[in-house]
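K.L.:
Sequence and predicted structure are below.
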Amino acid sequence: EQALLHIESQGFWLAWSGLLLAMLAQLALRRADLWGLLPEWAIFMAMNLYMLVQCLRHNIWDRRLEPNPRTNAIASAVLGAVLLPVTAVTFVRNAGRADAGILLLAVCFAALPAALCFAVLQLMAHTYRRKRERAENAPDEE
């Protein structure tokens, strides 16, 4: 049973990573056809939403990462760092030029999801801590 759970977990993260890399590569390597990415994006977001809801429902956080602002800021910064070159290449290819306005737009389009990620992680961490405190302070049922 443990081996099966481990295999399923690795399969989920392999599919998640593969979808993310495929979408980023498609955006960076060709003119952006956002409608063409819709099926992958829908599946990717459904996977994310499912994991988010189930982890909050069962009050589960990562085994290694702490639910605190520092960790959430680092995760959000990593997201921004991954998105920045992809958005920059995409915007430069679609505009046909690389000027300050295009690069500033790319920075904004990388910073916005990073900020949103930080906000969602903070909200999830707050919910997790609140539920954990309630569970710890609940009277034992015997």
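P.N.:
Thanks, I have it.
K.L.:
For the rest of this, base every contact and every neighbour count on C-alpha atoms.
P.N.:
Will do.
K.L.:
Could you point out the longest helix of the protein?
P.N.:
helix 100-137 (DSSP state H).
K.L.:
on contacts alone, who are the packing partners of it?
P.N.:
Helix 100-137 sits against helix 38-57, helix 69-95, with contacts defined as 3 or more Cα pairs under 8 Å, 6 or more residues apart in numbering; DSSP states H and E.
K.L.:
Put this next to the first one:
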Amino acid sequence: MNLKEFFKRENLDEMQKQTLLKIESRGFWALWVLLLAALIIESLLGFTLREMAAEWFIFMLGCAYSIISDLRAGIWDRHLKANTKTNAVVSLTGVAAIFVWGLIKFAEFGVGVAVLLAVFMGVCTWALCFATLQLSMKAYKKRHAELENPKEDDDENE
């Protein structure tokens, strides 16, 4: 048996495949949340970017893989609709998280400075998140349309 045949063999039925997919999905999201939590905690404890580089790189690699794979498959989200209103609300969720993080991180400079910096970071975060989600939504809609309505080859029509 060669290597190609070894990996083609299936030992699972449909129910086992679905169960395995759920386990793998939960594992991915658990690692994603824990890695994000580690990055947040390390940043609040004063770790330098150099000390957090490996975790940040792995986190970003996982995020990029997930986004690119979903867009290539024409999938947006299980629960959320791909529209501007949803993108604005999701961006506000990111703003809330960054605002709280900024308040904690910059509290040593005084309340006024901490609030000012947190608001500035929140506005920038909203703009970046919203723009990224809008661009991703456009790519998703284009890819979804391509998958739903595949173009027929000109040779087949003749």
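P.N.:
Looks like it came in fine. Predicted model, so just to flag it, every value in this text is computed and none were measured.
K.L.:
TM between them?
P.N.:
In this superposition the chains share a TM-score of 0.85, using TM-score structural alignment, normalised by the length of the first structure; 138 aligned residues with a Cα RMSD of 2.0 Å.
K.L.:
quick one on the thing from earlier: which positions in the longest helix of the first structure come out as buried?
P.N.:
102-103, 106-107, 109-111, 113-115, 117-119, 121-122, 124-125, 128, 131 (16 or more other Cα atoms under 10 Å).
K.L.:
mind listing what the residue nearest the centre of the first structure touches?
P.N.:
Central residue of the first structure (Cα atoms, centre = their mean): Cys117, 6.7 Å from the mean position. When contacts are counted by Cα atoms under 8 Å, 6 or more residues apart in numbering, Cys117 of the first structure touches Ser76.
K.L.:
Return the residue of the second structure aligned against it.
P.N.:
With the correspondence set by TM-score structural alignment, Cys117 of the first structure lines up against Cys129 in the second structure.
K.L.:
Kindly provide the distance from that match to Thr84 of the second structure.
P.N.:
Noted for Cys129 of the second structure: a distance of 12 Å to Thr84 of the second structure, by Cα to Cα, to the nearest Å.
K.L.:
cool, Phe47 of the second structure as well?
P.N.:
From Phe47 of the second structure to Thr84 of the second structure the distance is 36 Å (Cα to Cα).
K.L.:
Also Ile68 of the second structure?
P.N.:
20 Å.
K.L.:
now Phe57 of the second structure
P.N.:
29 Å.
K.L.:
Map Leu103 of the first structure across to the second structure for me.
P.N.:
Checking TM-score structural alignment: Leu103 of the first structure goes with Val115.
K.L.:
try Leu21 of the first structure
P.N.:
Under TM-score structural alignment, Leu21 of the first structure pairs with Ala37 in the second structure.
K.L.:
quick one: which helix or strand includes its match?
P.N.:
helix 14-44 (DSSP states H and E).
K.L.:
and that helix, how far out from the chain's middle?
P.N.:
With Cα atoms, centre = their mean, to the nearest Å as the basis, helix 14-44 of the second structure stands 12 Å off its chain's centre.
K.L.:
in that helix, what counts as buried?
P.N.:
Result for helix 14-44 of the second structure [16+ other Cα under 10 Å]: buried residues 32, 35-36, 39, 43.
K.L.:
cool, and stretch 94-106 of the second structure?
P.N.:
95-96, 98-99, 101-103, 105-106.
K.L.:
want to throw those residues into JSON lines with distance to Lys8 of the second structure?
P.N.:
Converted to JSON lines, these look like this (distance: Cα to Cα, whole Å):
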{"residue": "Val95", "distance to Lys8 of the second structure": "45"}
{"residue": "Ala96", "distance to Lys8 of the second structure": "46"}
{"residue": "Ile98", "distance to Lys8 of the second structure": "45"}
{"residue": "Phe99", "distance to Lys8 of the second structure": "49"}
{"residue": "Trp101", "distance to Lys8 of the second structure": "47"}
{"residue": "Gly102", "distance to Lys8 of the second structure": "50"}
{"residue": "Leu103", "distance to Lys8 of the second structure": "52"}
{"residue": "Lys105", "distance to Lys8 of the second structure": "51"}
{"residue": "Phe106", "distance to Lys8 of the second structure": "54"}
